[in-house]
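Q: coords below, sequence missing:
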């Protein structure tokens, strides 16, 4: 009885839509950013690893790729934006942000700029497409909230 049902079961499985997995591949991440309505520009960082540059709501940001082997097969990405403020932000302002923000972290870099970053693990099987679109939503929200927090 099981044997006649096996072909029907296999056909049913084949008909199910495959969930797109987002890996730490610059082309895949760029495609998701484009689908979101952003305009990513490919490049490389100081270590020769891939990176993407884009902007959201007039705020420039970069997506850095980490854990790469020969500038390929990366394991994670970090969204990053720097804010050139007239004076370095007080640590209390950044500490307040870091205490309240669930995602992302903020700090002052060596040049005195305020920086916000958001790390995303895409190793092994990656994440589903809907999850990564939500990741972009979270990044956009983080930028908006951070701009408000620092009175940008």
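A: Arrived safely. Only a predicted model underlies this, so the values are computations on that prediction, with no experimental measurement involved.
Q: drop to CA atoms for contacts and neighbour counts, all remaining ones
A: Fine.
Q: So which bits of the helix ranked longest in the chain are buried?
A: The helix that spans the most residues within the chain, counting by DSSP state H, is helix 129-149. For helix 129-149, a neighbour-count test (16 or more other Cα atoms under 10 Å) marks 132-133, 136, 139-140, 142-143, 146 as buried.
Q: Quick one: residues in contact with it.
A: The contact list for helix 129-149 (Cα atoms under 8 Å, 6 or more residues apart in numbering) reads 19-22, 32-33, 36, 56, 59, 79, 93, 97, 103-104, 116, 118.
Q: Quick check: the two most widely separated of these?
A: Spatial extent of the contacts of helix 129-149 (Cα to Cα) is set by the pair 19 and 93 at 40.8 Å.
Q: Which one of the two is surrounded by more residues?
A: Using other Cα atoms under 10 Å, the more surrounded residue of residue 19 and residue 93 is residue 93, with 13 against 10.
Q: Let me see the contact set for that one.
A: 149-150.
Q: Find the nearest non-adjacent residue to the residue nearest the centre of the chain, please.
A: The chain has residue 79 as the residue nearest its centroid, 4.9 Å off, counting by Cα atoms, centre = their mean. Nearest residue to residue 79 in three dimensions, chain neighbours excluded: residue 63, at 4.5 Å (Cα to Cα, 6 or more residues apart in numbering).
Q: ok, and here's another one to check against it:
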């Protein structure tokens, strides 16, 4: 009877290991890159101006970045932020950004110092991260928000 219990315990341990390996964590930027690439997204790991990790990617012809925050000495980060900025010849009215923010719960927008629109979305990957599936769901959600925002600001039809 003990051998059956030992075999069952061994099988449970074996099944739990792949689940842990499938976690996406800001402490391991490569885990985000691998998850995105496995789903067909371009994802290139680099660093930002402060030396923190940064991923460059894109969707539907729009480039975006994933910045890492709450890092300790450019490692062991806790959160990420999806970000995309736009360069308009004419300044976008602040009312257009305020309208977006008042009607949309996800995807915070603002005007940068040149009055160009920026869209951001934060994702908390602290305390063990999240499953690969949930992270990819967030990436897909971000791409939907990105498209909706671009239509809202007149960047795409």
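A: Yep, that arrived. As the structure is a computational prediction, the values presented were derived from the model and not from experiment.
Q: After superposing, what score do the chains get?
A: The TM-score (TM-score structural alignment, normalised by the length of structure 1) is 0.91; 151 aligned residues with a Cα RMSD of 1.6 Å.
Q: hang on, the earlier thing: spit out the contact partners of the counterpart of the residue nearest to residue 79 of structure 1 in structure 2.
A: Correspondence of residue 63 of structure 1 to structure 2, assessed by TM-score structural alignment: residue 66. Neighbouring residues of residue 66 of structure 2 by Cα under 8 Å, 6+ apart: 54-57, 80-83.
Q: again, only using 7 Å
A: 54-56, 80-83 (Cα atoms under 7 Å, 6 or more residues apart in numbering).
Q: of all those residues, which two lie farthest apart?
A: Farthest pair in these, by Cα to Cα: 56 and 80, 12.6 Å.
Q: For the two, indicate the residue with more neighbours.
A: The residue with more neighbours, out of residue 56 of structure 2 and residue 80, is residue 80; 24 against 18, by other Cα under 10 Å.
Q: residues in contact with whatever residue of structure 1 lines up with the more buried one?
A: Aligned counterpart of residue 80 of structure 2 in structure 1: residue 77 (TM-score structural alignment). Residues near residue 77 of structure 1 by Cα under 7 Å, 6+ apart: 24, 63-66, 119-121.
Q: picking up where we left off before, what spatial separation is found between the residue nearest to residue 79 of structure 1 and residue 24 of structure 1?
A: Distance, residue 63 of structure 1 to residue 24 of structure 1, by Cα to Cα, to the nearest Å: 10 Å.
Q: Could you turn the buried ones of the contacts of residue 77 of structure 1 into a PyMOL selection?
A: Applying 16+ other Cα under 10 Å to the contacts of residue 77 of structure 1 leaves a buried subset, and the PyMOL line that selects it is:
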select buried, resi 24+63+64+65+66+119+120
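Q: Redo the contacts of residue 77 of structure 1 as CSV? Include distance to residue 151 of structure 1.
A: Formatted as CSV, the contacts of residue 77 of structure 1 follow (distance: Cα to Cα, whole Å):
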residue, distance to residue 151 of structure 1
24, 33
63, 24
64, 26
65, 29
66, 31
119, 24
120, 26
121, 30
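Q: Go through the contacts of residue 77 of structure 1 and name the one nearest residue 73 of structure 1.
A: residue 24 (7.1 Å).
Q: list the contacts for that closest one?
A: Contacts of residue 24 of structure 1 (Cα under 7 Å, 6+ apart): 65, 74-77, 122.
Q: redo that, cut-off 6 Å
A: Going by Cα atoms under 6 Å, 6 or more residues apart in numbering, residue 24 of structure 1 touches 74-76, 122.
Q: start and end residues in structure 2 for whatever helix or strand residue 118 of structure 1 lives in, please.
A: Assessed by DSSP states H and E, residue 118 of structure 1 sits inside strand 114-121. Strand 114-121 of structure 1 corresponds to residues 117-124 in structure 2, going by TM-score structural alignment.
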